[in-house]
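Peer 1: what would the 3D arrangement of this be:
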Amino acid sequence: MDRRSFIKKAGTAGAGAVAASALAAPAIAQENPKISWRMTSSFPKSLDTIFGGAEDIAKHVSNATGGNFTIQPFAAGEIVPALQAADAVTSGTVEAAHTTSYYFVGKDPTYAIGTAIPFSLNSRLTNAWYYQGNGNTLMNEFFATQGIYGLPAGNTGAQMGGWFRKEINTLDDLKGVKMRIAGLAGQVMSKLGVIPQQIGGADIYPALEKGTIDAAEFVGPYDDLKLGFHKVAKYYYYPGFWEGGPTVHGLFNLEKWSSLPKHYQAALTDACAFANTNMLAKYDMKNPSALKQLVAEGATLRPFSQEILEAAFQVSTGLYADISSSNPSFKKIYDDQTAFKRDAYLWMQLSEYTFDTFMMIQQRSGKL
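Peer 2: Here you go, the predicted structure:
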């Protein structure tokens, strides 16, 4: 091959490479489009545990997509109030929300199962039902009717039963108590004589302080200490039987979710799974020391009586039967969760419960 022929062929090859790179650049851009979403939270920024779940999602999505897919979290009230997060997603005001779906039980009681209903599942079983059972599939069948796609994106673990101005020893003591309580738990407590109030987290303290309400449940020691509830209500009850393992959801506008590239959907799914695990780990780490501090500052711990627990369980079972009789979506999901729960707690009696009980006895006897 002579020199002139070589140069000509090399030039042709070079031009082809340039052309190929020119074609590749737009293709890459199409595969990794610049997308910016807004995510409204139902929680204040001061609660680094639960608001932090939205921040975890945003950080992980950005890192996984090289900064091409960004989500900006906003605290409750910055775009819409805490209890309007789902409506904002459905309407397209925002693309996403980080919230508890039971806040929207007034729209449909099926929303409540998405977070927790009284006497449902603990955190570990909740995750099992969502990830390995039918939970996520069934909830998204319902969410789709609301123009939403949902992913578990946080869990607080079993919550406390709330703060009361007076001691609650019997069922009669509950009558007339104005209590901040969310989801179907409000309807259960109403049947026991409580007057339920649904109030966003940031508004609970002033309501307790002013006497607008007599009691309030929120999450547990770490968050409750930050919000200062022990300063305006002395008695701290347990357990929060209405929230054995409540899920915090990432809710996404269904049309916006469906239009995402598949690898962006995967990145968002993984980000929510991390937020789900990380939130529970935060609470398990931070609640013990916070509980000690609350008691040191005057909080008085009290268990709900067996009488109250048994009455609440009976009322809850009746309520679910009533709702199921007229709401097919609720019945389908509730029946599936109940079937899972029946076998899951049979197993946990042998494993977790036996082991945990033994270790708690060692802790109480000072051997740990």
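
Peer 1: only C-alpha atoms from now on, for both contacts and neighbour counts.
Peer 2: Fine.

Peer 1: who's in contact with the closest residue to Asn136 other than its chain neighbours?
Peer 2: Once flanking residues are discounted, Asn136 sits nearest to Tyr130: 4.8 Å by Cα to Cα, 6 or more residues apart in numbering. Contacts for Tyr130 (Cα atoms under 8 Å, 6 or more residues apart in numbering) come out as Asn136, Thr137, Pro152.

Peer 1: one more to line up against the first:
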Amino acid sequence: MKRREFIKNAGIAAVGGAAATTTLAAPAIAQQRIEMVIVSTWPRDFPGLGTGAQRLSQRIQDVSDGRIQTQYFAAGERVGAFDVFDEVASGNAQAYHAADYYWKGKHPGFAYFTSVPFGLTENEMGAWINFMGGQELWDELSAEFGLKAYAAGNTGVQMGGWFNKEINSAEDFKGLKIRMPGLGGDVMAKLGASPVSLPGGQIYENLVSGAIDATEWVGPWNDYFLKFYEAAKYYYWPGMHEPGGYDAFGMNKTWFDNLTKSDQALIQACCLMENDMMMAEFNANNGRYLSKLINEHGVALREFNDDVYDAFGEAAEEVFSEARAHSDLANRIHESFAAARADVGGWMKLSEGAYYRQRNRVLGL
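Peer 2: Model prediction:
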């Protein structure tokens, strides 16, 4: 064959091949379009938690070049804040963004994957979940309810809460009506308080009306926008109940399992990014808004004393014993968590803990 004829024929073949590829690829791309309804427990545009969930929803769509089409619904827009678990488990929606300790009534093990009293900080949680068996236990638990979850946000060490009176001893909790979910609420009950679980959008009205006497939420940035300072004067720290509150991106497991491996990895990567972004955003804002609460609104900052914290610790051990007795899985989750707390916590004491103490001493912080 002459060189000119070879080039001509090769060109025809290349065009034909490209046309064939285009013909085959177009329907395949169209079939890959995925609809993803996301429901959450947070109010629309609420700083940190709400905006982080919305940011994650948009990121999944953007990273997939629009192939995964997300529809985001804040609390109350599609279902109630505490109805998102059943909405996703049933397949009516594909995913939720929430704090998994809201589902401790379904299984106490869920509390560990948000935060528990005397639990893990954000750094320690990351170690446990990603490298010490935490994700595998979370998968086992979630699968029992038809779900698959990833960490998708963290709020760090939370404040102890807002109170309409000073807390000087464990006796001061008796008869107190306090909004505190998760196992932290169970600790309050051991001390004689009456814990209730309310979604964020309902806390202020209950605090103002006197339906509750105290509440915890997150920290200065979030609490400032919820205007708790209008109803409670005393702001206590540090919170024993949530030292590293993870948010969960829980997905319908059947839906998730039917995705390609690359789409599963895409969603996981987006969740991991939001996990870092949200924590950074809370750290960037909490100090500034704490100053505003104190200087602009006269909030009285108080630290729980050692006697109160000792009472928290004793009550927490009772709560953990009850959680472990629930089932073999609950016991295994606790044992894994406790091992990580001892191992990673021991290292953090020598590393970050010691550094913070010495740095702040030298700089007078």
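
Peer 1: list the TM-score for the superposed pair.
Peer 2: Once superposed, chain against chain, the TM-score is 0.94 (TM-score structural alignment, normalised by the length of the second structure); 363 aligned residues with a Cα RMSD of 2.0 Å.

Peer 1: hmm, back to that, which ones among the contacts of Tyr130 of the first structure map onto helices?
Peer 2: Judged by DSSP state H, helices contain the following of the contacts of Tyr130 of the first structure: Asn136, Thr137.

Peer 1: give the ChimeraX command for selecting the buried subset of the contacts of Tyr130 of the first structure.
Peer 2: For the buried members of the contacts of Tyr130 of the first structure, the matching ChimeraX selection, counting by 16 or more other Cα atoms under 10 Å, is:
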select :136,152
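
Peer 1: make a markdown table out of the contacts of Tyr130 of the first structure and add distance to Glu352 of the first structure.
Peer 2: Formatted as a markdown table, the contacts of Tyr130 of the first structure follow (distance: Cα to Cα, whole Å):
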| residue | distance to Glu352 of the first structure |
| --- | --- |
| Asn136 | 24 |
| Thr137 | 27 |
| Pro152 | 23 |
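
Peer 1: so which strand or helix has the aligned partner of the residue nearest to Asn136 of the first structure in the second structure?
Peer 2: With TM-score structural alignment as the criterion, the equivalent of Tyr130 of the first structure in the second structure is Ile129. Using DSSP states H and E, Ile129 of the second structure maps to helix 122-131.

Peer 1: secondary structure element holding the nearest residue in space to Gln69 of the second structure that is not next to it in sequence?
Peer 2: With Cα to Cα, 6+ apart as the criterion, Gln69 of the second structure has its nearest non-adjacent residue at 5.0 Å, and that residue is Glu35. Following DSSP H and E, one finds Glu35 of the second structure within strand 34-40.

Peer 1: hey, where'd the helices end up in the stretch 101-250 of the second structure?
Peer 2: Under the criterion DSSP state H, counting those that start in this stretch, the stretch 101-250 of the second structure contains helices at 122-131, 134-143, 182-190, 200-209, 220-226.

Peer 1: who's in contact with the nearest residue to Tyr229 of the second structure once chain neighbours are set aside?
Peer 2: Distances taken as Cα to Cα, 6+ apart place Val299 nearest to Tyr229 of the second structure, at 6.6 Å, with adjacent residues excluded. Residues in contact with Val299 of the second structure (Cα under 8 Å, 6+ apart) are Tyr229, Lys233, Tyr234, Tyr235, Leu293.

Peer 1: now do Glu243 of the first structure
Peer 2: Residues near Glu243 of the first structure by Cα under 8 Å, 6+ apart: Ala116, Ile117, Pro118, Phe119, Ser120, Asn122, Ala158, Gln159.

Peer 1: next one: the residue nearest the centre of the first structure from Val295 of the first structure, what distance?
Peer 2: Centrality entry for the first structure: nearest residue to the mean C-alpha point is Val248, 0.7 Å, by Cα atoms, centre = their mean. Note on Val248 of the first structure: its distance to Val295 of the first structure, by Cα to Cα, to the nearest Å, is 28 Å.

Peer 1: strands of the first structure, start to end?
Peer 2: Under the criterion DSSP state E, the first structure contains strands at 35-41, 69-74, 96-99, 148-155, 162-164, 178-180, 195-197, 215-216, 235-238, 247-253, 300-303.

Peer 1: next, the mean deviation of the shortest one compared to the second structure.
Peer 2: Strand 215-216 of the first structure differs from its equivalent in the second structure by a mean of 0.3 Å after superposition (mean Cα distance after the TM-score superposition for the first structure).

Peer 1: packing partners for that strand?
Peer 2: Here strand 215-216 of the first structure touches strand 162-164, strand 178-180, helix 204-210, going by 3 or more Cα pairs under 8 Å, 6 or more residues apart in numbering; DSSP states H and E.
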